[in-house]
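Peer 1: predicted model follows, preceded by the sequence.
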Amino acid sequence: MFERLAELAIRRSRLILVVATVAVALMAALGAGAFGKLRGGGFDDPASQSSRAARVIDAKFGGETNLILLVRATEGRVDDPAAARDGASLVDRLKKEKNLTNVVSYWETNSPDLRSRDGREAMVLAHVTGDDTTQRDNAKELLATYTGPYTGPYKGALEVGAGGGAAVGSDLGAQVVDDLILAEAIAIPLTLILLLLIFGSVVAALLPLAIATIAIVGSFAQLFVLGSVTDVADTATNLTTALGLGLGIDYALLMVSRFREQLAAGSSVDDAVRRTVSTAGRTVAFSAATVAAALAALLVFPQYFLRSFGFAGVGVVVIAAVGTLFVMPALLAVLGHRVNSGRLPWAKSSAKPYAKPYAEKDRSGDRDPLYRDPLWGRLARTVMRRPGVTALPVLAVLLLAASPLLGITFGTPDERVLPEDAGSRQVSTALRENFDGSEDAALNIVIGTPVSKAPLESYATELAALPGVARVEASTGTYAGGTSAPPGPASAALGRPDAQRISVISSLEPKSDAAQALVAKVRAVTPPAGSQPLVGGNDAALVDSKDSIGGRLPIAVALITLTTFVLLFLFTGSVVHPLRALVLNGISLAATLGVMTWIFQDGHLSGLLGFTPQPMEMAMTVLMFCIAFGLSMDYEVFVTSRIKELHDLGADNETAVIDGLGHTGRIVSAAAFLLAVSFFAFGVAKISFMQMFGLGSGLAILIDAIAVRGVLVPAAMRLLGRSAWYAPGFLRTFHNRFGLSESGPEHTAAATVVAPAKDAAGV
């Protein structure tokens, strides 16, 4: 297969480049409409009790409150004549808005719960209609119209701010776009500078950016297509652009480096293309398969936030790999030796590969004269001579970094992920501080069957008696502290002949452990006979989301483990290599997640990064795990491919590891640093969970490339010895028939002739 790809690139190079150019132009035109297809939210399980409650409330009661207008009197109190008249005017205008339902205000109800304790602020509650995306767009228009000084009969009497889920979603959607633009503005120029430093040649440095461009443009095109047929989260743009830029550069870097290496060894351009595709091309294909397998595990989760990353992530990996395997060989075939054009003053000559199989070398231990012993080769030699002394300190540091995981807690996004100057966050803070009980954090109970008055009163009274409940509002009245008040003007909207709605307002901190425990207590209260209440609201959604993700996480981990094991076995022919890779990757990921917990949950560096500490966002943590795992396997394949190539040529285990790392260490470290830059750029984001994702993914890449590939892999290979290549006889037979290796057929044949006799274990 790879040999045919190489021949196609050599014979039809210019045709391939023309087709690629047209394809990129078409994808760019298609991808221009991607943002219009994406949705906000997606963190909830649609089959959960809280989601079902929300749908019933939408259908029978006009929807839950998702927009809270905080109205402040510029002078005096909200009951003063000027403020009251402007408040009535505001409410009248809001009720005429076609995208709003269930508008309830203090000025209509005179409910003290809708007025602040100092009397200077009042609430207007409403529901913005539509799904998550439509709500976001509708909320954006409403906020632009009504927030700020209100121009009522008494101009300047009121100031209006907006909070609630719809306002937070609107601010979040706008901030995602701003963060993406800023991150790419940082990442792309830095990447170009680093490529120039790495390659020392202008032309060679531009080639990875060409593949990265294909990957990014293709990712936006696939987001447009996916968004047209399924739900895709708007934050997927951040992942796909960072991943497309990073993987496109990674794969192209590997291909260009191998091509220049072959040219430096004296190969013709055509032979260099053939050898590059049959070796580095195979590595790219296997690497893409491992990354795609890790991202595909996200499809087991019902939240479309995670599923959309699974679809989009797999797509961008495939696009980056296809661009590398088809377009890059054609570019190399056309450029030939001009790939080194524009050489910069600091550039050194390319490293040269081994010129002959190991079995043909001088057995005295002298190195091939074409081999240049780089830093990574010396590091690998040092580690393999003293594996315990070098590996144990690194292992201890990684385990120490992982220790904060012992205290990890999880949450879902709320207004606190936004910067402190975001309008919806400021309103949410004011609601918690100035009002008795947060309407935005209420538990919404809906009963989809008729309920008579007496059982409903008994049920509401029992709910009001639960610890942490400030009051309970039902169609039969308001219940608090063992007392009840008769139904008010807003109570009628809570009851229908065929359904009842109950609002449980808590005095607890939203999303705290106590608030989550209250959800379980509310659900445990005996309902009216013959009814099946559904409990929803933000805290209920958090509980349901944790249960949903936690219940499917073992399945996702099992799928990642199984597919990774199978792919690495097919690549290496060993059952030990996949196990070693899984263990070391698990250690590096635990260290990364531990550091992120220490920073974003425990609050260290919060002043520097400008975020509010809070529980780890569960969906984003799972996403970061899958991304980091896939990219770790990316570098596992990079390193193992060269080690196996040398092993197949007859090198002993120690020599294969030392020389394999000597050849690939610089490529892996450079690729890792370039990819980390793409992710670290999101450290300047103003959305805290995007900061966590970017910094965590970048840190995981560097830990893996430096600590794991540089120290732990050679130490493990030294301790395993020849058993690192072990496989049972039946699996070895299977691999000989169906497996693929890094080296092409001509090298496999050579290895068959010159390789030393195998021992009883088949090594």
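Peer 2: Okay, I see it.
Peer 1: from now on I want contacts and neighbour counts done on CA atoms only, so please keep to that.
Peer 2: Noted.
Peer 1: give me the three-state assignment for the residue nearest the centre of the chain.
Peer 2: What sits nearest the mean C-alpha location of the chain, by CA atoms, centre = their mean, is residue 623, with 4.2 Å. Remark: residue 623 carries the secondary structure label helix [criterion: DSSP: H, G, I helix; E, B strand; the rest coil].
Peer 1: residues in contact with it?
Peer 2: Applying CA atoms under 8 Å, 6 or more residues apart in numbering, one finds that residue 623 lies in contact with 298, 306, 309.
Peer 1: switch the cut-off to 10 Å
Peer 2: Residue 623 makes contacts with 239, 294-295, 297-298, 305-307, 309-310, 629, 693, 697, as judged by CA atoms under 10 Å, 6 or more residues apart in numbering.
Peer 1: try this one next to it:
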Amino acid sequence: MASLARWCFRHRRLVLLLWIAAIAVLGGVSQAAGSDYKDAFSLPGTDSQKAIDLLQRDFPAASGDSATIVLHSKNGVAVTDPALKAPATEMLDKLAKVPHVSDVGSPYGPRGASQISSDGHTAFATIDFDEQGIDLPKDDIQQLVDTARGYDSSTLQVEATGQVVSITEQQQQSYSEFIGIAAAAIILFIAFGSLLAMTLPLITAIVALGVGSLLIILLSHVLTIAEFSPILATLIGLGVGIDYALFIVNRHRIGLRAGKSPEEAAVTAVNTSGRAVLFAGITVCIALLGMFALGVSFLYGVAISAAVAVAMTMAAAVTLLPALLGFYGMRVLSKRDRRKLADSGPEHENTGGFWWRWAKGIERRPQLFAVISAVVILIIAIPFFSLRLGSSDLGNGDSSKTTKRGYDLLADGFGPGFNGPFTIVAEIKSPQDTANLNAVVKAARATPGVASVSEPRPSPNGQAAIVSLYPTTSPQAEDTSKLLKKLRDDVVPQANPSHTGIYVGGITAIFEDFSSTLSSKLPLFIGVVVVLAFLLLVAVFRSLLVPLTASVMNLLAVGAAFGVVVAVFQWGWGSSLFSITGGPVEAFIPVILFAILFGLSMDYEVFLVSRMHEEWTARRDNRLAVSLGQAETGRVISAAGAIMTLVFASFILGDERVIKLMGLGLASAIVIDAFIIRTVLVPSLMHVFGKANWWVPAWLDRILPRISVESAEDIEELQHTPLPPDALTSAGQPVGTGGHVRQVPGQPGREEGSPRAGEPTH
């Protein structure tokens, strides 16, 4: 790391030019190629997937996606009134000519009576496409929406709704990140007291994010990457990018104030904090790529795009940042710091102040602080045990969207379950199969919770038939989920004793199956991520207890974040504040949030404990190591936590419910992690555990790879660093320069019991 940092510092113009060239080249290629994001996923073995496969084989006209055009009278007359019927019919004729539209089911057709509400004020037309929404060109969907909405008037309200239409409403560009960047800039200026120093983390993060975003655009052509992936990657990359650069710049400034040259300070910063950045970033990537253990292809692209963004921030932090430090020179320090350095000479980082007093307070009553902080976190996490996975429907959207307005009109005119019908698909090979389907239809009509069931509609080749079943409850309602389970487990098997191919599918069933699939694999995913991160920390810190504590603490942070998410997005607490309505939590959210939060929580653990480990390696005093490590990282971790919280919270201002949810979940987790877990709970527990923190079995120590966050030079420097006056050993004697340090015979400067320079630590 030292060699890399020195090379980048000395060849700073070349390094900067390479990063600029990367943005220019990737930008040009991505501009020419465009993006190809797709929200595609399949659920092999589920009823909903079997229904889709059967329709694609025997009923291609019904295997594509569909949309709904809603007509509503504004002046109280019936929608069949000639004054409303004429423009509506003209509009539907135009929609039939839109590319990829295979059929238009008009309410004014021979079988359109069921498409008009009982009061006659609302009607709908069904629009069938020849492909799934993920395969349809967005321009064609937009053409359909624009054509329909063009007939909205003072007397006739025209809305377009359905999952296909919602594709055109997905957020294409978010400006909320600029609010997060502005807030981060303010905190950085307060932390550094220098306008120039403030710009370093911002420039590094933005350049890394730019390269990462362009790579994701290109990857969308070779991988299936969901539409929301770029926003998610921006959210993660911006937060960790600023934080990683902040840790390195902070260490660099400490070196400058201690009298080092800009080059030596930059090399030391990258060789210490830069190593911690790499280990922290690797744990984030491990957590993200752990989503591959779920076996759900929809999440692969999400994981890769987020990991690419994190990888670019790591690369920029250890290459671009030292180059920028070379350009900035001593101006990284404020004018006051430079003046003080010139007048008073070099000085080591002052361990006194608020964070030292706070660390000493934790040291005096570790059990009390551990209990209080743990209770607070557990209380926040209580709602997590009520988590209900599913899929919020279009009724959760904002009323500014045509999909939301259309959804509400259909719910008012035809009942809440009309927006999420189940599709019963049957394979027809004999008259008995037809009889079995009719028996299922009859039984379904008598099932509580079913509003209506359509007559079977045969496929053109006679090999399949479909039936639409409308629940009495909305798609996201828990009763709808229970109805699906009852249909599959009881109604269909009992009415179909020969167990011929009859499946319950539809968009609502797809989301339910998706939720069940992810829930069943979630324990494996969590286990893989936790074990891999645990093994990495064991190798880094040569300890069993520190990685175990880190894993438990990270799980607590994730649980508390889920508690906040459930309270707001499921229970509806403060829903008006966030412009959302309560509903289930999207099935894939826990997976993504866990991957991100576990990785980010490990970031702070690595930065905190690596500093403690340096002190432990240098002085072999656990109490002193924990207090000094906490005091010296407290300010920068709190600043980093505040920055990341504001960056994540800024995404709550966006339009998409999913992005709002992730923004709130990530922001609340960072608050809990940075200001409760790393500030109170972890130091308290490490004081309680004592020297056991740093124990590892001899046999395990022999086989573990030699990985170190700190260098031998930094350990030797620490041994000569003055300590605060009240930093006493457990025996009550001062330690460090100015105290009575027992030297190892023949090795001046090394305390008895401490390792030799370059010697592995245990």
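Peer 2: Perfect, I can see it now. No experiment lies behind these values; they were computed from the predicted model shown.
Peer 1: let me see the TM-score of these two.
Peer 2: Between these two chains, after superposing, the TM-score reads 0.88 (TM-score structural alignment, normalised by the length of the second structure); 714 aligned residues with a CA RMSD of 2.7 Å.
Peer 1: now do stretch 467-485 of the second structure: distance to the chain's middle.
Peer 2: 29 Å (CA atoms, centre = their mean, to the nearest Å).
Peer 1: residue 660 of the first structure corresponds to which position in the second structure?
Peer 2: Matched to the second structure by TM-score structural alignment, residue 660 of the first structure sits across from residue 629.
Peer 1: hmm, back to that, export the contacts of residue 623 of the first structure to TSV and append columns for distance to residue 740 of the first structure and neighbour count.
Peer 2: Compiled in TSV, the contacts of residue 623 of the first structure are given as follows (distance: CA to CA, whole Å; neighbours: other CA atoms under 10 Å):
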residue	distance to residue 740 of the first structure	neighbour count
239	30	25
294	20	28
295	22	29
297	24	23
298	27	31
305	35	26
306	32	26
307	30	24
309	29	25
310	26	26
629	22	28
693	34	26
697	29	28
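Peer 1: show me the strands in the stretch 551-700 of the second structure, by range?
Peer 2: Shown for the stretch 551-700 of the second structure, the strands assigned by DSSP state E, counting those that start in this stretch span residues 585-586.
Peer 1: thinking again about what came up before, please tell me how far the residue nearest to the match of residue 660 of the first structure when sequence neighbours are not counted sits from residue 718 of the second structure.
Peer 2: Nearest residue to residue 629 of the second structure, sequence neighbours excluded (CA to CA, 6 or more residues apart in numbering): residue 612, at 4.3 Å. When CA to CA, to the nearest Å is applied, the distance between residue 612 of the second structure and residue 718 of the second structure equals 12 Å.
Peer 1: the first structure: matching residues for stretch 638-651 of the second structure?
Peer 2: For stretch 638-651 of the second structure, the matching stretch in the first structure spans residues 669-682, with TM-score structural alignment as the criterion.
Peer 1: please disregard the earlier target; I meant stretch 242-250 of the second structure.
Peer 2: Counting by TM-score structural alignment, stretch 242-250 of the second structure corresponds to residues 249-257.
Peer 1: any residues in contact with both of residue 612 and residue 718 of the second structure?
Peer 2: residue 618.
Peer 1: so which of those two has more stuff around it?
Peer 2: Here residue 612 of the second structure and residue 718 are set side by side on neighbour count (other CA atoms under 10 Å), and the busier one is residue 612, at 25 against 18.
Peer 1: give me the element residue 24 of the first structure is part of.
Peer 2: Per DSSP states H and E: residue 24 of the first structure is located in helix 13-31.
Peer 1: return the distance of that helix from the chain's centre.
Peer 2: With CA atoms, centre = their mean as the basis, helix 13-31 of the first structure stands 28 Å off its chain's centre.
Peer 1: mean shift between that helix and the second structure?
Peer 2: Average distance, helix 13-31 of the first structure versus aligned residues of the second structure after superposition (mean CA distance after the TM-score superposition for the first structure): 2.5 Å.
Peer 1: that helix packs against which elements?
Peer 2: For helix 13-31 of the first structure, the elements it packs on are helix 2-11, helix 202-229, helix 328-335, judged by 3 or more CA pairs under 10 Å, 6 or more residues apart in numbering; DSSP states H and E.
Peer 1: please tell me which residues of the first structure stretch 305-312 of the second structure aligns onto.
Peer 2: Mapped onto the first structure using TM-score structural alignment, stretch 305-312 of the second structure covers residues 312-319.
Peer 1: which residues touch the aligned residue in the first structure for residue 449 of the second structure?
Peer 2: In the first structure, the residue paired with residue 449 of the second structure according to TM-score structural alignment is residue 468. Applying CA under 10 Å, 6+ apart to residue 468 of the first structure gives the contacts 505, 506, 507, 508, 509, 514, 515, 518.
Peer 1: residue 468 of the first structure and residue 576 of the first structure, how far apart?
Peer 2: 54 Å.
Peer 1: how far is stretch 718-730 of the first structure from where the chain is centred?
Peer 2: Averaged C-alpha coordinates place stretch 718-730 of the first structure at 35 Å from its chain's average position (CA atoms, centre = their mean).
Peer 1: the second structure: matching residues for that one?
Peer 2: Aligning stretch 718-730 of the first structure against the second structure (TM-score structural alignment) gives residues 687-699.
Peer 1: next, the distance between the ends of that stretch.
Peer 2: End-to-end distance for stretch 687-699 of the second structure: 26 Å, by CA to CA.
Peer 1: list of residues touching it?
Peer 2: In this structure, residues lying in contact with stretch 687-699 of the second structure by CA under 10 Å, 6+ apart are 362-367, 370, 538, 541-549, 613, 616-617, 620-627, 682-683, 685-686, 701, 761-762.
Peer 1: that older thread, the match of stretch 305-312 of the second structure vs the second structure, average offset?
Peer 2: With the second structure overlaid, stretch 312-319 of the first structure shows a mean distance of 0.9 Å (mean CA distance after the TM-score superposition for the first structure).
Peer 1: I'd say residue 738 of the first structure and residue 570 touch.
Peer 2: Yes: between residue 738 of the first structure and residue 570 there is a contact at 7.5 Å, judged by CA atoms under 10 Å.
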